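J.: model this:
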Amino acid sequence: MKKSIFAIALTMSALALAAVERLPVLSAQTDRPEAVYRIGEPVTFIFSVQRDGTAVKEGILEVAVSQDSREILLKKSFDLASQTPLQVEITGKKPGFLLLNAAFNGKTGAQGFNSVAAAGIEPEKIQAGSAPPPDLLDYWYGEYEKLKQEVPPEFEVEPAGESPFCKRYRITANHFGGTKIRAGLAIPKKGNGKYPLIVSVPPAGNWGIPFWEYPGAMRLTITVFDRIFDKDKNTYEAFNKDLWYFYKGADRGRENYYYYKSILGVLRMLDYIKTRPEWDGKNLIAVGRSQGGGFALIMAALEPKMTALAADVPALCDHHAEKKERRAGWPQLLSKVPGFDEPSRYYDAANFAAYIKCPAILCVGFIDTMCTPSSVYAAYNNLQGEKKIYHGPLTGHGWGEKKMEFQLLPLKEFIQSNIR
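T.: Next up, the predicted model:
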């Protein structure tokens, strides 16, 4: 009986796998591999629908092209039984990104398609939806001074084991309201005892206290949370049940928004790490992805000793994008808390970018609907120093073509080239 049940289970699994494999696959691209155009130039999206490597000859393919994930500029349906070429042509009329969405037989996502290709239209001319507040840096320096005056840090540094390459330390410091800020520090075992310093904030989510490493450098990873979540008791899920942390407190004003203490905590940890004797005293690089990319921009603006910045698909950019008829970057803050309009300017990484003069590299995914490409470019165009941006024309937020090449290689090469 057990063998029969096992055989049935295997058969059902095989059938399920076969069904998945038989799902149609849409390939889409622009007529230019780089997918960047000038205003007024025609953009041609070319696509094919295949199943197991063979063109699908039945079904309805629906496509829509939007301007920056907002206004629908073009819609068209294709009967795959016909011989109609699967392509659409459209002309970009303003700086931004044209996003192609597709659906197969009325379905999107796992059963069909959604964002599949995009084209940048003079993205170097994209402007953020709001200007930086004139007192942006002064405001945060003032709030940090208040923290230093009212709450002594009382840093606690505890050994936290080691990896084959690094010794690890858990760092804790006091914060407002009796809370704590925490970070993980990894210091190489080998070398001359003086190392470049890389500082990071993790992407969104519960990462605990990370001890991330980088070859030949000491690395500090700072959490955004004022607490430790117990994974066994699902406390992170409970904490976010009613409202995600990245919206919490925004309805109660600027100093009550959740990232208020996160930013001040980052500044406190930066002050500590610069006192470590292992730091070489000259190389200080902010690195991050998504939420961490947004914080990398914030750190690079607020820390005068920052020597380089590497931000992969940075979040927290262009909160006021809707004023320019664009979708804002993650977490689309004002769509959830519209009353936070003016205070949100003090949490907009694109505004912090206007104060960054160190060398910088940003990575942007053209089909990223979370950290939208226009929001990343809003930040990039505000950078004041030497800068470079790496395009992923068919890359989304952790999906799409050449994901690992897009995320890792350009950033690593940039970091290495900026260590003196």
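J.: going by C-alpha atoms from here, please, whenever you check contacts or count neighbours.
T.: Noted.
J.: which of the three states applies to residue 339?
T.: Following DSSP: H, G, I helix; E, B strand; the rest coil, the label given to residue 339 is helix.
J.: return the distance of it relative to residue 249.
T.: To residue 249, residue 339 is 12 Å away according to Cα to Cα, to the nearest Å.
J.: who's more crowded, the two?
T.: The neighbour count for residue 339 versus residue 249, taken as other Cα atoms under 10 Å, is higher for residue 249 (18 against 14).
J.: for the chain, which helix is longest?
T.: The residue-count maximum for a helix in the chain (DSSP state H) belongs to helix 2-21.
J.: now the element after that one, going C-ward?
T.: strand 25-30 (DSSP states H and E).
J.: and whichever helix or strand comes after that next one, what does it pack against?
T.: Remark: after strand 25-30, the chain's next helix or strand is strand 36-37, criterion DSSP H and E. Under the contact criterion of 3 or more Cα pairs under 8 Å, 6 or more residues apart in numbering; DSSP states H and E, strand 36-37 touches strand 115-121.
J.: to compare against the first, here's another:
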Amino acid sequence: MNTIELRKKELGNLYPEPTINEQVLNRFWEEALKAYGDKPLHMVSQPDATPYPYMEVSKVTYHGYDDTPIHAWYITRAKPSSDEKPRPCIVTFPGYSGDRGLPERYAHWLMLGYTVFAVDVRGQGGETGNLLPLDSGVVKGWVTQGITDIRRSYYMAVVMDAVRAVDAASQQPGVDPKKIAVVGGSQGGGLSLLAGALNPKVAAIVADIPNMCRMDYGILHSVSSLNEIAQYIKRHPEQLDQILEHLSYFDMLNLAPRIQVPVMVSVGWKDMVCMPETIYAAYNRMKAAKEIRDYPFSGHEVNEYQKREGVLFLERIFNGNRTW
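T.: Here you go, the predicted model:
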């Protein structure tokens, strides 16, 4: 057995203990989801100009966790026929500090005949603000906001924003509500997993190099957003246990068994942001149909090969055995 095979075996046998009681976790999320289940989205949609004649774009806003207006693109092919069947929808979330970008970023999904609902993450690089109260100090970045008060925390807000993004996408014209996939990389991969675990409207998940997996390990080792939490704890060591408990409610290590739909995950073995020890810890606890793509020589990146793998995975889910 060579070194690559040994490493694969090690990762495949990685089963750290959950960091929260499953009943406590499920009860919390059932109450949170019920509280927001009947809250209106207050959705507003207006056409947006595009230089691409075969693309129609609408700028959509919907209310997130705390009535923060969340901005999104709804993108579809231009001038569909009146008798056209509803189409699958790809809901996408950006990586940390990023934004939803320009609509043409998602042209490959339109080429497959899909629609796209591309969402900002509050407060980061896009148009979306953040109405959460800033009750205490934070470390540079966003994720330590409200980290000791779960119902006023940044993680609670962005997760519920993502859950409600799926609800908003399901109401767009031309969308097949039974064929909604959540897709993203890094932060976007983590939010895709969380949305898939918490919103039953999700039919498939592609989570590339996902964050928010085995978060206690991440705050010890990661060099990106979870390091912000490490720096916060460095300043406030007396809050360590409280913060670890807080993170456990959003950790895919704990939420993985809730996923009940097909999921593809990718992992770069040289990734120091979303390390394989975190991703495999969550992946190994998933009970749904699942696939993983290993890239032993990749870091924190999603290469073209993996982008195509994600496309082929969703084609199998939504269009049977179509091959290319």
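J.: and for residue 31 of the second structure, the neighbour number?
T.: Here the count is done by other Cα under 10 Å, and residue 31 of the second structure has 11 residues near it.
J.: need the counterpart of it in the first structure.
T.: Applying TM-score structural alignment, one finds that residue 31 of the second structure aligns to residue 142 in the first structure.
J.: now whichever strand or helix holds that match, how far from the centre of its chain.
T.: Secondary structure from DSSP H and E places residue 142 of the first structure in helix 136-150. Distance of helix 136-150 of the first structure from its chain centroid, counting by Cα atoms, centre = their mean, to the nearest Å, is 27 Å.
J.: now the helices: where do they sit in the second structure?
T.: 3-12, 22-37, 107-111, 154-170, 187-198, 215-221, 225-235, 240-248, 252-255, 276-283, 304-319.
J.: in TSV: the ones you listed, plus distance to residue 64 of the second structure.
T.: Listed next are the helices of the second structure as TSV, based on distance: least, Cα to Cα, whole Å:
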stretch	distance to residue 64 of the second structure
helix 3-12	36
helix 22-37	10
helix 107-111	25
helix 154-170	5
helix 187-198	13
helix 215-221	24
helix 225-235	22
helix 240-248	20
helix 252-255	21
helix 276-283	26
helix 304-319	27
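J.: of these, which is nearest residue 93 of the second structure?
T.: For residue 93 of the second structure, the closest of these is helix 187-198, at 4.4 Å, according to Cα to Cα.
J.: whereabouts in the first structure does that closest one align?
T.: Taking TM-score structural alignment, helix 187-198 of the second structure hits residues 291-302 over in the first structure.
J.: how big's the offset between that stretch and the second structure?
T.: Here the mean offset of stretch 291-302 of the first structure against the second structure after fitting is 0.7 Å, by mean Cα distance after the TM-score superposition for the first structure.
J.: tell me which residues in that stretch are buried?
T.: Within stretch 291-302 of the first structure, the residues scored as buried using 16 or more other Cα atoms under 10 Å are 291-302.
J.: quick check, nearest of the residues you listed to residue 392 of the first structure?
T.: Closest to residue 392 of the first structure out of those is residue 293 (16.1 Å), distances taken as Cα to Cα.
J.: relative to residue 182 of the first structure, how far out is the closest one?
T.: 19 Å.
J.: same deal with residue 248 of the first structure?
T.: According to Cα to Cα, residue 248 of the first structure stands 20 Å off from residue 182 of the first structure.
J.: between those two, which has more neighbouring residues?
T.: Using other Cα under 10 Å as the criterion, residue 248 of the first structure and residue 182 rank with residue 182 on top: 25 against 16.
J.: which one in the second structure is aligned with that one?
T.: With TM-score structural alignment as the criterion, the equivalent of residue 182 of the first structure in the second structure is residue 71.
J.: for that match, which non-adjacent residue is spatially closest?
T.: Excluding the flanking residues, the one nearest residue 71 of the second structure by Cα to Cα, 6 or more residues apart in numbering is residue 61, at 4.6 Å.
J.: contacts only, for the most centrally placed residue in the second structure.
T.: By Cα atoms, centre = their mean, the second structure has its centre lying nearest to residue 191, at 1.9 Å. Applying Cα atoms under 8 Å, 6 or more residues apart in numbering to residue 191 of the second structure gives the contacts 93, 159, 162, 184, 212.
J.: how many neighbouring residues does the second one have?
T.: This means residue 159 of the second structure. 21.
J.: that one reaches residue 196, doesn't it?
T.: No. Using Cα atoms under 8 Å, residue 159 of the second structure is not in contact with residue 196, being 10.8 Å away.
J.: on that earlier part again, separation between the match of residue 31 of the second structure and residue 148 of the first structure?
T.: 10 Å.
J.: do the same with residue 42 of the first structure
T.: Residue 42 of the first structure sits 56 Å away from residue 148 of the first structure, going by Cα to Cα.
J.: run through the neighbouring helices and strands of the longest strand anywhere in the second structure.
T.: Of all the segments of type strand in the second structure, defined by DSSP state E, the longest one is strand 175-185. On a contact count with 3+ Cα pairs under 8 Å, 6+ apart, strand 175-185 of the second structure meets strand 87-93, helix 154-170, helix 187-198, strand 204-208.
J.: residue 314 of the second structure: which of those is closest?
T.: strand 204-208 (7.3 Å).
J.: how about the closest one: buried residues?
T.: By neighbour count on 16+ other Cα under 10 Å, the buried set for strand 204-208 of the second structure is 204-208.
J.: any idea which of those residues is the one closest to residue 313 of the second structure?
T.: residue 206 (8.2 Å).
J.: for that closest one, give me its contacts.
T.: When contacts are counted by Cα under 8 Å, 6+ apart, residue 206 of the second structure touches 181-184, 189, 192, 263-265, 310.
J.: same thing but at 7 Å, please
T.: Residues counted as contacts of residue 206 of the second structure (Cα atoms under 7 Å, 6 or more residues apart in numbering) are 182-184, 263-265, 310.
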